[in-house]
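>>> mind folding the following:
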Amino acid sequence: MVNCGASTASTSFDVLSYGAVGDGKTDDSPAFLEAWNAACISSSKLSILTVPAKKTFLLKPVTFSGPCQPEYMYVLVSGNIAAPNSMTDYSGYQTNSWLAFSNVSGLMITGTGIIDGKGSGWWSQPCIGNASNAATCTGPAALTFYRCTRLVLNGLRLVNSPRSHIALTSSQFVTISNIHISAPATSPNTDGIDISGSTHVYVRDSFIGTGDDCIAISAGSSHINVTRITCGPGHGISIGSLGAHGENDTVENVTVQNCTLKGTMTGVRIKTWQGGSGYARKITFNKIRFIRVDNPIIIDQYYCPTQIGCKNETSGIRVSDISYSVIYGTSVTDKVINLSCDQNFGCSNIVLDHVYITSTVPNKKAYSYCFNAHGKYSHTRPAVTCLLK
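Predicted coordinates for the structure are as follows:
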């Protein structure tokens, strides 16, 4: 919350006053949009859009657009918000997002309400992964933020998104905290938080358990801090993927610290495609705990999830200045450190210090693997002998 001072004028806009019903059946999206538009043109310094408790509001895809007149736009979500049950209810809408906020500065969304993406109908579609119909197949992200500045998300509970639960694009000065995100481990593409093209993002004190990356930090992102996250199930905390389709992608100045990953498919991962260009650099993983994780530490510069038509290219993303420190825990696989770097450029200045990972299998020896990785290690078991000691 921002303390605006005792003399600051504020105005509240209750969605019920604009015709919302909250019975979980009536389409309340027109009422929400009318309330938002009224709040957005208010002359107050602070506009408060309230979603009252003890009700469930059914919303079809809607975009809440700015810029807005107030310095702060505050959305208080006390009640629940639910997506349509059927995919046919998205007919006529763009299917890349369900609830979108665009070009809003000073946006704060807080509360104890549940945002239910009703995603199960999307997950079972056989067309998932079909590039010719990707938008229909992959479904909408539950919450999308595009070109938002001074954004605060706090206290929300998001469940069962059709695709990513929170997608953050081209935004800056963002704080996401005390969020609870959950979807089944078998739900495809249900990333917890996707960050792309964004800077100065702070994600902290949250639980994320989904069927894909808990947090994915993608192209154009910098100055990202991820702290005190509990992740699992899911695919861990990832940088990338970067460089798909020959793109020039960059990520730098990322810190992931004081996090626990439990039962995830990977732990902390950097993944890049062959044939791209750009870099991933100045990335720190510190004070990470693994509990029964597959592939706890991995740099994969040969990322190709379908394993179909994978190519070795002469160009690639340059990976450098990567630090792993005070990391410990258990792995269900015996290859606990995997540094598979680009065959042409390699990875440079990879540093491991006080890293201790063991197998969950009694008497099973854990080991590390390297290809074209360069750097140093100390106080690390298993030893990473391809690096300098």
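>>> C-alpha from now on. contacts and neighbour counts both.
Will do.
>>> from residue 210, how far off is residue 181?
7 Å (CA to CA, to the nearest Å).
>>> compare those two (neighbour count), which wins?
residue 210 (30 against 26; other CA atoms under 10 Å).
>>> OK, contacts around that one?
181-185, 187, 190-192, 232-234 (CA atoms under 8 Å, 6 or more residues apart in numbering).
>>> mutual contacts of residue 181 and residue 210, please.
Common neighbours of residue 181 and residue 210, counting by CA under 8 Å, 6+ apart, are residue 192.
>>> hang on, the earlier thing: and which of the contacts of residue 210 is nearest to residue 275?
Here the nearest of those to residue 275, counting by CA to CA, is residue 191; it sits at 24.8 Å.
>>> give the burial count for residue 71, as a bare number.
18.
>>> and it, how close does it get to residue 34?
19 Å.
>>> can you check residue 12 too?
According to CA to CA, residue 12 stands 13 Å off from residue 34.
>>> could you pull out the strands for the stretch 1-150 of the chain?
Along the stretch 1-150 of the chain, counting by DSSP state E, counting those that start in this stretch, strands occupy 10-14, 23-27, 46-51, 56-58, 62-65, 72-77, 80-82, 97-102, 107-110, 114-116, 141-146, 149-154.
>>> surely residue 46 touches residue 68?
No - judged on CA atoms under 8 Å, residue 46 makes no contact with residue 68 at a distance of 10.5 Å.
>>> give me the residue at the spatial middle of this protein.
With distances taken as CA atoms, centre = their mean, residue 193 lies nearest the centre of the chain, 1.7 Å away.
>>> contact partners for that residue?
Taking CA under 8 Å, 6+ apart as the test, what residue 193 contacts is 164-168, 213-216.
>>> and of these, the nearest to residue 250?
residue 216 (13.6 Å).
>>> other SSEs contacting the helix or strand where the closest one lies?
Taking DSSP states H and E as the criterion, residue 216 maps to strand 215-217. Applying 3 or more CA pairs under 8 Å, 6 or more residues apart in numbering; DSSP states H and E, we find strand 215-217 packed against strand 193-196, strand 237-242.
>>> quick one more, to check against the first:
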Amino acid sequence: MDAWKEACVGPPPSSVLFPPGIYIVFPRVDLKGPCKGPIEFKATGATIMAPPALEPFKTASWIKFMNVDKLTMTGGTYDGQGQAAWKANKCPEYTKKCELPPNIRWSNITNSLVKDVTSANSKYIHMHILKCANSSLDHVTIDAPGTSVNTKGIHIKESSGINITNTNIKTGDACISFGYGSKNVHVEKVTCGPGRGFSTAILGTYEIEAPIAGIWIKNCTITDALNGVMIQSLFDSKTTTASDMHFDDIIMNNGFPSRVKISNVSFRNIRGSSSTKEAMRLACSSWEPCVNVEVADINLTFTGPGGPATSVCCVVEPKVVGKVVPPIRMVDESECLNKGYL
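This next block holds a predicted model:
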């Protein structure tokens, strides 16, 4: 932290270097700006480890960067040693507030870059992007087993202009999740799995939520994930909106079905296999209908018992473009409710 403070106030450009090696860092490191100019945090060849026990962490942070413009974070493995936290499972439900630390938290970071960084075995979210703007994550690796609990790969909230590219995510929760206030986020060439695919947070949880608007997910592969692409909301939700969300050119390998409530969304060129007979489900409510939904060039197969793959649309009639396999079957609201789709 002394090195960071010296570099931050020193003449730009400046840098902080972790030499190659293994380091135990605890309980919390706050790397604060503003700095005089561009600053780089370099950890190539270094492994930075959190203590495995939960007791040292009194707040929901471990390594936190905040209030910095033009930060470059390069290299290094950040190992949260989260196995004890997964066993404790302190936050199994969305209604509970976790006080577990993410591996890396960015808060109020602008015009910045994460490159060639690995996050492993986080106790909670791997990378939490909060109130950030015009920043990119490239060649990031996130590595945790599918049995890890509450370990979202990258969670974005109240941020705009975020680009995530050439990234490989293996974890036990959503690979990338979009909290309220996520705007103009581009995700491309990302592999996901195990995990829970690409998903919004559960919308409508709080009285006041900034809209989600402008999410583009393109040229991604989802393998052995519980969900593919999903927009979630509470059944009895507060008022909010999610719009201009686009999932384009997605490959799903052994994917599970998605339950999606959507508006102004397109699903294009999605292909691969499903682990269940129901390969695709679009579910909306009659009191808040989905609008401007497009399904184009879908080819999802199922080779298990019970015949070929099926798809279900509840209270939504998407615009169908090109060839869609399995063909869409429209289901009325009463059947959807009886089967637990809504």
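>>> ok so, going back, from the contacts of residue 193 of the first structure, which is closest to residue 59 of the first structure?
Closest to residue 59 of the first structure, out of all of the contacts of residue 193 of the first structure and judged by CA to CA, is residue 165, at 15.6 Å.
>>> which position in the second structure pairs with the closest one?
For residue 165 of the first structure, the aligned residue in the second structure is residue 126 (criterion: TM-score structural alignment).
>>> residues near that match, how many?
30.
>>> now residue 284 of the second structure
24.
>>> any idea how far it lies from residue 268 of the second structure?
19 Å.
>>> could you check how far the equivalent of residue 186 of the first structure over in the second structure is from residue 51 of the second structure?
Alignment note (TM-score structural alignment): residue 186 of the first structure maps to residue 147 of the second structure. Here the criterion is CA to CA. By it, residue 147 of the second structure lies 20 Å from residue 51 of the second structure.
>>> wait, residue 128 of the first structure touches residue 162, no?
No - using CA under 8 Å, residue 128 of the first structure is not in contact with residue 162, being 11.5 Å away.
>>> and for the two, which residues touch both?
residue 138.
>>> look at the two and report which has more neighbours.
For residue 128 of the first structure and residue 162, the more surrounded residue by other CA under 10 Å is residue 162, and the numbers stand at 31 against 18.
>>> distance of that one from residue 193 of the first structure?
Residue 162 of the first structure is 13 Å from residue 193 of the first structure, by CA to CA.
>>> what of residue 237 of the first structure?
10 Å.
>>> can you show me the helices along the stretch 101-250 of the first structure?
120-123, 134-138 (DSSP state H, counting those that start in this stretch).
>>> for the longest helix that the first structure contains, packing partners?
The residue-count maximum for a helix in the first structure (DSSP state H) belongs to helix 29-40. Helix 29-40 of the first structure is packed against strand 10-14, strand 46-51, strand 62-65, with contacts defined by 3+ CA pairs under 8 Å, 6+ apart.
>>> quick check: angle from it to strand 72-77?
150 degrees (axes from the mean of the first three to the mean of the last three CA atoms, to 10 degrees).
>>> so what's the gap between helix 29-40 of the first structure and the chain middle?
The chain centre lies 27 Å from the centre of helix 29-40 of the first structure; the measure is CA atoms, centre = their mean, to the nearest Å.
>>> now do stretch 202-222 of the second structure
Chain-centre distance of stretch 202-222 of the second structure: 9 Å, with CA atoms, centre = their mean.
>>> one more: stretch 177-191 of the second structure?
For stretch 177-191 of the second structure, the distance to the chain centre is 7 Å (CA atoms, centre = their mean).
>>> counterpart of that stretch in the first structure, which residues?
Going by TM-score structural alignment: stretch 177-191 of the second structure matches residues 216-230.
>>> show me what that stretch is in contact with.
Contacting residues not belonging to stretch 216-230 of the first structure are listed as 191, 193-208, 237-242, 249-262 [CA under 8 Å, 6+ apart].
>>> what do we get in the first structure for residue 212 of the second structure?
Under the alignment by TM-score structural alignment, residue 212 of the second structure pairs with residue 251 in the first structure.
>>> now that match: which helix or strand?
Assigned by DSSP H and E, residue 251 of the first structure falls in strand 248-262.
>>> post-alignment, that strand versus the second structure, mean distance?
On superposition with the second structure, the mean distance recorded for strand 248-262 of the first structure (mean CA distance after the TM-score superposition for the first structure) is 1.0 Å.
>>> quick one on the thing from earlier: with distance to residue 39 of the first structure added, can I get the strands of the stretch 1-150 of the first structure in TSV?
Below are the strands of the stretch 1-150 of the first structure laid out as TSV (distance: least, CA to CA, whole Å):
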stretch	distance to residue 39 of the first structure
strand 10-14	6
strand 23-27	20
strand 46-51	6
strand 56-58	19
strand 62-65	11
strand 72-77	8
strand 80-82	19
strand 97-102	14
strand 107-110	12
strand 114-116	21
strand 141-146	18
strand 149-154	17
